[in-house]
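S.K.: Got a predicted structure plus its sequence, pasted below:
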Amino acid sequence: MTKDELHERGNKLVTEARVAAVDAVRASMLTEFIEKHKTVDVQQLKRWRGRARDALGAWQRVDEIVSELLREVEKTYESEKASHD
């Protein structure tokens, strides 16, 4: 991949990562966890677990996008370095 192609692809992935991060933050902001309840029932625990899993999945998506971009950057720089040797 050329530097121009990397720049174009990088911009796209950075935009995707930012959108995914906002989604992940939104999924992580669970007021249920900080609200005080006298008792916590099984249904509430299941709902908490489900929401935590959703947030985890959203953050994993951010990790996937950023990891892909890092691989592309490293691959491009290694290829460029090899062509200069």
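M.R.: The structure has been received and is ready for your questions.
S.K.: use CA for all of it now, contacts and neighbours both
M.R.: Fine.
S.K.: Return the distance of the longest helix anywhere in the chain from the chain's centre.
M.R.: Counting residues, the longest helix found in the chain (DSSP state H) is helix 42-84. Between the centre of helix 42-84 and the centre of its host chain there is 4 Å, according to Cα atoms, centre = their mean, to the nearest Å.
S.K.: Distance check, the most centrally placed residue in the chain against Lys12.
M.R.: Of all residues in the chain, the one closest to the mean position by Cα atoms, centre = their mean is Val62, 0.9 Å from it. Shown here: Val62 relative to Lys12, a distance of 13 Å by Cα to Cα, to the nearest Å.
S.K.: again with Arg49
M.R.: Using Cα to Cα, one obtains 32 Å as the distance from Arg49 to Lys12.
S.K.: A further structure is provided below for comparison with the first:
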Amino acid sequence: NAYLSTLFALDYKLRNKGVKSLNDVEIGETSFHGIASELTGLLKDLSNALEENDIVAAGDILEYELTEKLEMLKPYLSEIRQLVLAIQ
């Protein structure tokens, strides 16, 4: 999974440069790790729904749940961008 590989590589690079880990990135009381785990679970659910040809479940995930999770991810991406810029 390219998504996870990229996150692991970025986390490794940040920690080696002495910057905090992606696990330490928090917005409010929710960590990036928590949001990423929820997103990964949601993508697994979507994959299962598509494999089972459950178009209703897939549609609900895409229309309601995935949209909400992606919106929640935005502030974390801004924070992670700042971390990446700090190590360059």
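M.R.: Looks like it arrived, so ask away. Here the structure is a predicted model, which means the values were calculated and not measured.
S.K.: quick one: TM-score?
M.R.: After superposition, the two chains reach a TM-score (TM-score structural alignment, normalised by the length of the first structure) of 0.44; 63 aligned residues with a Cα RMSD of 3.4 Å.
S.K.: Wait, the residue nearest to the centre of the first structure touches Asp23, no?
M.R.: No: the criterion here is Cα atoms under 8 Å, and Val62 of the first structure misses it with Asp23 at 9.3 Å.
S.K.: From Ser28 of the first structure, how far out is the residue nearest to the centre of the first structure?
M.R.: Relative to Ser28 of the first structure, and taking Cα to Cα, Val62 of the first structure is found at 13 Å.
S.K.: what does Val73 of the first structure give?
M.R.: Distance, Val73 of the first structure to Ser28 of the first structure, using Cα to Cα: 29 Å.
S.K.: Could you do Val66 of the first structure as well?
M.R.: Remark: distance between Val66 of the first structure and Ser28 of the first structure (Cα to Cα) = 19 Å.
S.K.: Arg47 of the first structure now?
M.R.: For Arg47 of the first structure, the distance to Ser28 of the first structure equals 13 Å [Cα to Cα].
S.K.: And these two? Which one has more around it.
M.R.: Neighbours were counted for Arg47 of the first structure and for Ser28 using other Cα atoms under 10 Å; Ser28 has more, 17 against 12.
S.K.: Skipping its backbone neighbours, what lies nearest that one in space?
M.R.: Ala55 (5.2 Å; Cα to Cα, 6 or more residues apart in numbering).
S.K.: Please apply the same query to Leu50 of the second structure.
M.R.: Using Cα to Cα, 6+ apart, the nearest residue to Leu50 of the second structure is Ala58, at 6.3 Å.
S.K.: mind checking which helix or strand the one you found is in?
M.R.: helix 55-60 (DSSP states H and E).
S.K.: contacts for that helix?
M.R.: Helix 55-60 of the second structure has contacts (Cα atoms under 8 Å, 6 or more residues apart in numbering) with Leu46, Ala49, Leu50.
S.K.: Thank you, goodbye.
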